[in-house]
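S.K.: Everything below, folded, please.
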Amino acid sequence: MSPRVLAALLALLLLVPAATPAVGATLGGGGPVAQTTPTTSVTENTTFYLQIRANGDARWTITDTYALEDENDTRAFEDLATAYVEGEREVGWEQSFRRASTAASEATGRQMNVTSVRRDYVVSEGKGTIVLEFTWTNFATVEGDRLVVGDAFNTTDGTWLGHLTEEQRLVISPPTGYGVLSSPPLTAVEGGELRFEGPRTFEPGYLRIVYAGDAPTTTTAPETPDDGPLFGGGSLWLGGAAVLILGLVVAVGYMARQGAAPQAARTNDADGDAEAAASDDVMADATDSDDNADVDVELLSDEERVERLLEQNGGRMKQARIVKETGWSNAKVSQLLSSMDEEGRIDKLRIGRENLISFPDEDIGDFEE
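M.R.: The predicted model follows:
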């Protein structure tokens, strides 16, 4: 194993007081928030995934992904990660966020706590990922049908989240049924999720977001041209053209059916009945096929997308493949699967180096890693 990677892995699970700050932050009266992750030359990325809940709590998932150069690196990572999951080694993130929640409680006057801590790790395709999940209570304020995020980032001396480094990103996601009413300027909003890519700094008060229940989700998109919208307003003629085209299609279809009628009349009744029955069977098969193929995944919830993937793959999949198929981050997938596991919608089982995801009643006895 290369000395560089070994040193990084040791730093990962051992508290190192001299480590570089993880989240560029200063807690009230204290120094920078300690970090114990490896050097940036080894760390591929760190994602802070923040899922806001309708009651104001926030479920955080923090993933640190590392490059594993060979089998020795992989074994060393697994040994240390296993010790971390079993509570025999500590990582700086949890303690750092506990200090941050205490500082935020003092600044806002709202009682906050870090609870429901869960640890995990994943090894796949030359990468090792450490996962930390926890709930930060009372993170957002509830104002009727609105949720306001922002003051939990404050301390009496400013903010505990001062910057993101180059390999770090912050993703904030609203509860189901909530849309973004206002967010920091020049911020990417995709499917309701706000994404902040490092390197960047945050001034106190910058991270203020307002969500509303049943509000339309805003997304970043090119501005509408000056000549008006495509449909409605000054372009009503397009609606008339669409109706005209539809009428022509119907007329052509009717004429085609009329043209085919004489030929059908020349067949005997038995042949006609057989052909009609065969046609009905083909149409039924086509309809069933279309029902399966034409499902718009954009209309499915995240949980439904996972369940659909499982159905398409015999009821079981590796977690890493779900990440690949959906294009979601490791942090989002990990949090989503943990939630579905708690609800009994799926089973999450570690087999070897990977998490196997399956339906609760699925037989995995013959699974081969």
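S.K.: Please count neighbours and contacts with C-alpha atoms only from this point.
M.R.: Fine.
S.K.: hang on, P17 packs against A34?
M.R.: Yes: contact criterion C-alpha atoms under 8 Å: P17 and A34 qualify, at 7.0 Å.
S.K.: which residues do these two both contact?
M.R.: Taking C-alpha atoms under 8 Å, 6 or more residues apart in numbering as the contact rule, P17 and A34 have no neighbour in common.
S.K.: Which one of those two is surrounded by more residues?
M.R.: In this view P17 and A34 are compared by other C-alpha atoms under 10 Å, and A34 has more residues nearby, 24 against 10.
S.K.: In three-state terms, label that one for me.
M.R.: Classification of A34 by DSSP: H, G, I helix; E, B strand; the rest coil places it in coil.
S.K.: any residues touching the host helix or strand of D341, and which ones?
M.R.: Applying DSSP states H and E as the criterion places D341 in helix 330-343. By C-alpha under 8 Å, 6+ apart, the surrounding residues in contact with helix 330-343 are 47-49, 61-63, 131, 133, 302-303, 319, 322-323, 346-348.
S.K.: change it to 6 Å
M.R.: By C-alpha atoms under 6 Å, 6 or more residues apart in numbering, the list of residues contacting helix 330-343 from outside reads Y49, T61, T63, I346, D347.
S.K.: Can you give me the buried ones in it?
M.R.: For helix 330-343, the neighbour count (16 or more other C-alpha atoms under 10 Å) marks N330, A331, K332, V333, S334, Q335, L336, L337, S338, M340, D341 as buried.
S.K.: with those in mind, which one is nearest to I357?
M.R.: L337 (8.1 Å; C-alpha to C-alpha).
S.K.: if we can go back for a sec, now tabulate the contacts of helix 330-343 in a markdown table and tack on neighbour count, secondary structure and distance to A76.
M.R.: Below are those laid out as a markdown table (neighbours: other C-alpha atoms under 10 Å; DSSP: H, G, I helix; E, B strand; the rest coil; distance: C-alpha to C-alpha, whole Å):
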| residue | neighbour count | secondary structure | distance to A76 |
| --- | --- | --- | --- |
| Y49 | 25 | strand | 27 |
| T61 | 26 | strand | 24 |
| T63 | 26 | strand | 18 |
| I346 | 24 | coil | 30 |
| D347 | 21 | strand | 27 |
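S.K.: One more, please, to line up against the first structure:
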Amino acid sequence: MSSRVSAALLALLLAVSVTAPAAAAPVLSTPGPLQQTTETPTPTPAPVTENTTFYVQLQPNGDARWTITDTYALEDENDTEAFEQLAQQFVDGNAGTEWEAAFREANDAATTATGREMNVTSVNRDYVVDDRRGILILEFTWTNFATVDGDRLAVGDAFNTTDGTWLNSLTDDQTLVIAAPAGYGVQSSPPTMGVRNGELRFEGPRTFEPGFLEVAYTGNQGPTTSTTTEDPNPGGALGNTPLWAGALLVLVVGIVVAVGYMNREPGDPSAPVSAASPSDGDDGGGPEVKPESNGNGTDAAEAVSDIDVELLSDEERVERLIEQNGGRMKQARIVKETGWSNAKVSQLLSAMDEDDRIDKLRIGRENLISFPDEDVTEIDE
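M.R.: Alright, predicted model coming up:
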């Protein structure tokens, strides 16, 4: 690994102390995103860095979508105004380009070490101001970051260089998160590392030895389909139960239903009513049938709704939240309602925007998220 790559990555990307020729190292500072690069300096609020998160969302094809969030404390309105000026230059690509440059060097170093063609593509910049915090967001796709072998996805060699690894530490305010694709599970991971919701989380400060960040995933790249072509139980629903036993079961069920119907009280809303065959003279104006309670004061329908949330994908959860909020809501509120990180929410919303599932609209200091057909001409501040 060249001294230029080493100095750029270890000093900027991971704030690692290394010995490198001073003349070969680019003149950069940490944190990079708030460095002013224009000739005419803009007053900066000198914010305090709260944290930096590197969020890596793996894709089934081996690509990885990286989201880097730098969070800064904004003490007052002057800090906020200065941050917004710099953030806009960051979005325009005129300031805070150090992260992108560092990762492009890492990409080149990993390509040389692995012999596998990789590229940094689909770069996107954004920012959010919320609760006295300013957040710079850099997103990009690192192609061929992982190797694919059937339903197996392996991560690790993209962290390599010819001299070891370009990622050998995290500072105390940095976090690395590697997330598995939907439907994939972790087959093997670094020792002592726990997996939560398909995510491996590495908190700084810590160091990494070459080869430590090796993770293998297995899963399905498409809907699971059954390979069975014959009925494994030709006896039907009752299997190989003798005919007389099946007839007896039907008779018992019929008696139970009949007794229940005969003993019902007139007007009892719990009495069986056929939706397809209403009683004679019923014009639909009868008493409303209430959902059954689950015993805890919660309607059964609400209980089912609560259970369904756990079965929803991340995209469906966001769409459900937007629908519950009248078709539009602020990005910061989505972060609060879901409990997800800013990096994950930003990456998820960008992907949904590209798929035309939602629209992102900058309103003042925040992003307004809405459905594509939602009228946002009147915004509730």
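S.K.: chain center to the helix holding D341 of structure 1: distance?
M.R.: Counting by C-alpha atoms, centre = their mean, to the nearest Å, helix 330-343 of structure 1 is centred 9 Å from the centre of its parent chain.
S.K.: now that helix: which residue numbers in structure 2?
M.R.: The aligned range for helix 330-343 of structure 1 in structure 2 is 342-355, by TM-score structural alignment.
S.K.: what lines up against T162 of structure 2 once you look at structure 1?
M.R.: By TM-score structural alignment, T162 of structure 2 lines up with T156 in structure 1.
S.K.: For S41 of structure 1, see how far away that match is.
M.R.: 34 Å (C-alpha to C-alpha, to the nearest Å).
S.K.: The two: which is more packed in?
M.R.: T156 (15 against 12).
S.K.: contacting residues around the more buried one?
M.R.: With C-alpha under 6 Å, 6+ apart, T156 of structure 1 has these contacts: G28, A107.
S.K.: In which helix or strand does the residue lying farthest from the centre of structure 2 reside?
M.R.: Computed with C-alpha atoms, centre = their mean, the residue of structure 2 farthest from its C-alpha average is W244, at 55.6 Å. Taking DSSP H and E as the definition, W244 of structure 2 sits inside helix 243-262.
S.K.: Buried residues in whatever helix or strand comes next after that helix, which are they?
M.R.: Using DSSP H and E, the helix or strand that follows helix 243-262 of structure 2 in sequence is helix 300-311. With burial defined by 16+ other C-alpha under 10 Å, the residues of helix 300-311 of structure 2 counted as buried are A300.
S.K.: What span of structure 1 is the helix or strand following helix 300-311 of structure 2 aligned with?
M.R.: On the C-terminal side of helix 300-311 of structure 2, the closest following helix or strand by DSSP H and E is helix 314-324. Alignment of helix 314-324 of structure 2 against structure 1: residues 302-312, by TM-score structural alignment.
S.K.: Buried residues in the matching stretch, which are they?
M.R.: For stretch 302-312 of structure 1, burial by neighbour count (16+ other C-alpha under 10 Å) applies to D302, R305, V306, E307, L309, L310.
S.K.: list the contacts for the first one?
M.R.: Just to be clear, that refers to D302 of structure 1. Applying C-alpha under 6 Å, 6+ apart, no residues contact D302 of structure 1.
S.K.: if we go to 10 Å?
M.R.: By C-alpha atoms under 10 Å, 6 or more residues apart in numbering, the residues touching D302 of structure 1 are T176, R308, T326, K332, V333, L336, L337.
S.K.: Relative to V210 of structure 1, how far out is it?
M.R.: From D302 of structure 1 to V210 of structure 1 the distance is 22 Å (C-alpha to C-alpha).
S.K.: Leaving out chain neighbours, which residue sits closest to T80 of structure 2?
M.R.: Excluding its sequence neighbours, the residue lying closest to T80 of structure 2 (C-alpha to C-alpha, 6 or more residues apart in numbering) is L74, at 5.8 Å.
S.K.: Tell me who's in contact with the one you found.
M.R.: 45-49, 80-83, 129-134 are the contacts of L74 of structure 2 under C-alpha under 10 Å, 6+ apart.
S.K.: ok, of these, which come out buried?
M.R.: So, by 16+ other C-alpha under 10 Å, the buried ones in the contacts of L74 of structure 2 are P45, P47, T49, T80, A82, F83, V129, D130, R133, G134.
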